[in-house]
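# model this:
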Amino acid sequence: MHLLFATSIVPDGALASGYEIANAAIIAALRRAGARVTVIGFTWPGKPASDPQNTIVLGAVDVRTESASSLQKLAWVARAVLSGLTFASAKLRIVSDSEVRAAIERAGSFDGYILNSVQFAGAFERLFDDRPSIFIAHNVEHRSAEQNAAAAGGLFQRLLFRREARLLEAVEERLCRRARFVFTLAEEDRPALGVASGDRSAVLPLVTCNEAPKQTSQRRIDCDAALIGTWTWQPNRIGLDWFLEKVVPHLKPDFRVRIAGGVPSAVISTHPGVEFVGRVPDAQAFVRGAAVIPLISTAGSGVQLKTIETFELGLPSVATSHSLRGIDHRPDNCVVTDDPLAFAAALEAAAADVRDVDGSAFHRRQVKALDAAIRLGLEKLNPVRQEAFA
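As a prediction, this is how the structure comes out:
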């Protein structure tokens, strides 16, 4: 079975974001199931595809809103309004339908599409009706846009997010309706997309690496708590604001919190132990230097890959209930609470008595469930061809 994996950004091997980590896990699982996978999409500027023999590149594009100029942002908004597309999909319209169709034809004979998230599929929606498809919903994007609108500080931004929510709901409905099968990354997302039936969808349990991280007997603890993320992404920003405004004030003055990743200039903390360290060269080494990991998601859909990585590494954690969406198993050294005062107390208790666990069992469980879900989806996509893999 030959599949064309249509995605906004093709893998470049860096795994710099949760989206890229999820894509790598899904593509690896498809190949373990026996499928040949050709990826089509864009690259980041200056970052070539990591698997050029199995990748069709449409061009280079930087879709990050936070680093774009004001002129670029206005151009994206204008393109979105004139085309009737979402803001995210309009960013990808740097090539025409005919150019994408010609690129698809270069893939040769294939059996179906894997439409990876709504951005690319929404930008070139009319091109994917000639073969059966599987739709991968990384998030319920229209719900995230609604939450972003509610949290927006300005009227223009609020109106823009409301427009995104309206358009995204329609696109997601069409992609789910046309797909032979839908994969989500959290159980809660299946009914939210109207595909709760087992004949229509399944959850993909994810991993952050092909092999379970090696456990070490000793860790060097450099701080009490560490957080890392793309804080310019609105759902992550909402969680960070909750943590800094509601939890941190309850922490002792000498409790040391390090926050890595790009942080908007408006994000500050007066707590003497909070330090913003920017980008770090090794994300895993950074979190392994903390006594406990706060898992602080309060908005968005899909799965929190930072939660999965924390569990794979066996690190102690304190998590909101929202941080555990899409995850069936919680290790013994994870405390769950949505109360800010209790969250702060649990962080201090975990930092005072560091208790790691072996995360390899969690990793094996995730891989086994991921592979089973992928096989189910491939059977729905093309039952006749899939018999060869049985």
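
# C-alpha only now, for contacts and for neighbours.
OK.

# run through who's touching stretch 326-335.
Around stretch 326-335, the neighbours that count as contacts under C-alpha atoms under 8 Å, 6 or more residues apart in numbering are 185-188, 203, 205, 302-304, 308, 311, 314-319, 346, 355-357, 362.

# so which of these belong to helices?
Secondary structure from DSSP state H places 308, 311, 346, 362 of those in helices.

# farthest pair within those residues?
346 and 362 (22.4 Å; C-alpha to C-alpha).

# which one (most neighbours) among the ones in helices among the contacts of stretch 326-335?
Ranked by the number of neighbours (other C-alpha atoms under 10 Å), those place residue 311 first, at 27 neighbours.

# can you tell me the closest non-neighbouring residue to that residue?
Leaving out its chain neighbours, the residue that sits closest to residue 311 by C-alpha to C-alpha, 6 or more residues apart in numbering is residue 359, at 5.8 Å.

# residues near the one you found, how many?
21.

# could you do residue 120 as well?
With other C-alpha under 10 Å as criterion, residue 120 counts 23.

# now the other sequence, so there's something to compare against:
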Amino acid sequence: MVAKAARRLWWRAIYAREARLNAELERHAGAEGCFAWFLSQADADRARRDLDITHGAVLPLFFPLGSDPVRASVDYDIGLIGTWSWPPVREGMTWFLEHVVPRLPPEMSIAVAGAGSEALPEGRIRRLGLVPDARAFLAGVRVAAVPTIAGTGIQIKTLELAATGTPAVSTRLGVRGLDVVPDSLRVAETPENFAAALVEAVRHPRTHNPEVGWAWNEARRRAAVTMIADALAGL
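Okay, the predicted model is just below:
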């Protein structure tokens, strides 16, 4: 999926090679193991189909939260954070800048934090580069945007947004692996719907609700611990 989404020929070749090498390792691991854990249902389905792994389970992933929630004054309407120099993440930013941002009202402020953000095109966005505290940055936006359009596996950024109760708008691919999507996360696929959801979140903001996020995250942590204990007891 990552290889197909890459815009540059050499990146497609590199990702395709990595996919072939990983597939070979997975086949060896599947043949030797008697039980497997998966990070998403899609991974489990592919393993059963391609690797003939019939004994396994999908872990409900959670985020390792600190003891105290982070609270901050609102500095920006819309915030994005990530490693923007990583091509699959950059693809999502390109989609956001080209197709979503032109549909947003000009008065809405957009801040982008993280490695590589300083190299993004100038214009509507404020490029912050690396920030000292990612959670403090997210606590200071009315809504976070997750414009993921490429990649596989679980997105740690989405887990953190859900676990901290941060209002966010994500593509369907951005919430991959979450069997339960919390109310704080809205899913929008098209640029029109994505922009509309962001506008709605800014004009009718929901409060950051770390207590609800903590409860969602803790339920997943307990479920994961129970599943691991049951599997180990069975082995």
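
# residue 118 of structure 1: which of the ones in helices among the contacts of stretch 326-335 of structure 1 is nearest?
Nearest member of those to residue 118 of structure 1, counting by C-alpha to C-alpha, is residue 308, at 22.9 Å.

# for the equivalent of that closest one over in structure 2, list the residues it contacts.
Here residue 308 of structure 1 is matched to residue 159 in structure 2, going by TM-score structural alignment. Residue 159 of structure 2 makes contact with 61, 62, 63, according to C-alpha under 8 Å, 6+ apart.

# in structure 2, which spans are helices?
Under DSSP H, structure 2 gives helices at 2-5, 9-32, 41-50, 87-95, 134-139, 156-163, 191-203, 210-234.

# how distant is the longest one from the center of its chain?
In this case it means helix 210-234 of structure 2. Counting by C-alpha atoms, centre = their mean, to the nearest Å, helix 210-234 of structure 2 is centred 19 Å from the centre of its parent chain.

# so it versus helix 156-163, what angle?
On the basis of axes from the mean of the first three to the mean of the last three C-alpha atoms, to 10 degrees, helix 210-234 of structure 2 is oriented at 120 degrees to helix 156-163.

# what are the buried residues along helix 210-234 of structure 2?
Neighbour counts using 16 or more other C-alpha atoms under 10 Å place 210, 212, 213, 214, 216, 217, 218, 220, 221, 223, 224, 227 of helix 210-234 of structure 2 among the buried residues.

# leaving out the residues flanking it, which one is nearest to the second one?
For residue 212 of structure 2, ignoring the flanking residues on the chain, the nearest one in space by C-alpha to C-alpha, 6+ apart is residue 165 at 6.2 Å.

# which of the buried residues of helix 210-234 of structure 2 sit farthest apart?
So, these by C-alpha to C-alpha: farthest apart are 210 and 227, at 25.5 Å.

# residue 287 of structure 1 touches residue 293, doesn't it?
Yes - contact criterion C-alpha atoms under 8 Å: residue 287 of structure 1 and residue 293 qualify, at 7.2 Å.

# what sits in contact with each of these two?
What both residue 287 of structure 1 and residue 293 touch, as defined by C-alpha under 8 Å, 6+ apart, is the set 226, 227.

# whichever residue in structure 1 pairs up with residue 109 of structure 2: how many residues sit nearby?
Using TM-score structural alignment as the criterion, residue 109 of structure 2 maps onto residue 256 of structure 1. Applying other C-alpha under 10 Å, we find 20 residues neighbouring residue 256 of structure 1.

# verify the stated contact: residue 256 of structure 1 with residue 224.
Yes - if you go by C-alpha under 8 Å, residue 256 of structure 1 and residue 224 touch, sitting 5.1 Å apart.

# quick one: residues in contact with stretch 286-296 of structure 1.
219-228, 239-240, 242-243, 280, 306-307, 310, 315-320, 323, 347, 350-351, 354.

# what about 7 Å?
The contact list for stretch 286-296 of structure 1, computed with C-alpha atoms under 7 Å, 6 or more residues apart in numbering, reads 219-227, 239-240, 243, 307, 315-320, 323, 347, 350-351, 354.

# equivalent analysis for stretch 46-66 of structure 2, please.
By C-alpha under 7 Å, 6+ apart, stretch 46-66 of structure 2 touches 27, 30, 34-41, 44, 159-160, 163, 217, 220-221, 223-224.

# for stretch 34-41 of structure 2, same thing?
With contacts defined as C-alpha under 7 Å, 6+ apart, stretch 34-41 of structure 2 is touched by 44, 55, 56, 57, 58, 59, 153, 154, 177.

# just flag the most distant two among those.
So, the contacts of stretch 34-41 of structure 2 by C-alpha to C-alpha: farthest apart are 55 and 154, at 20.9 Å.

# done for today, thanks.
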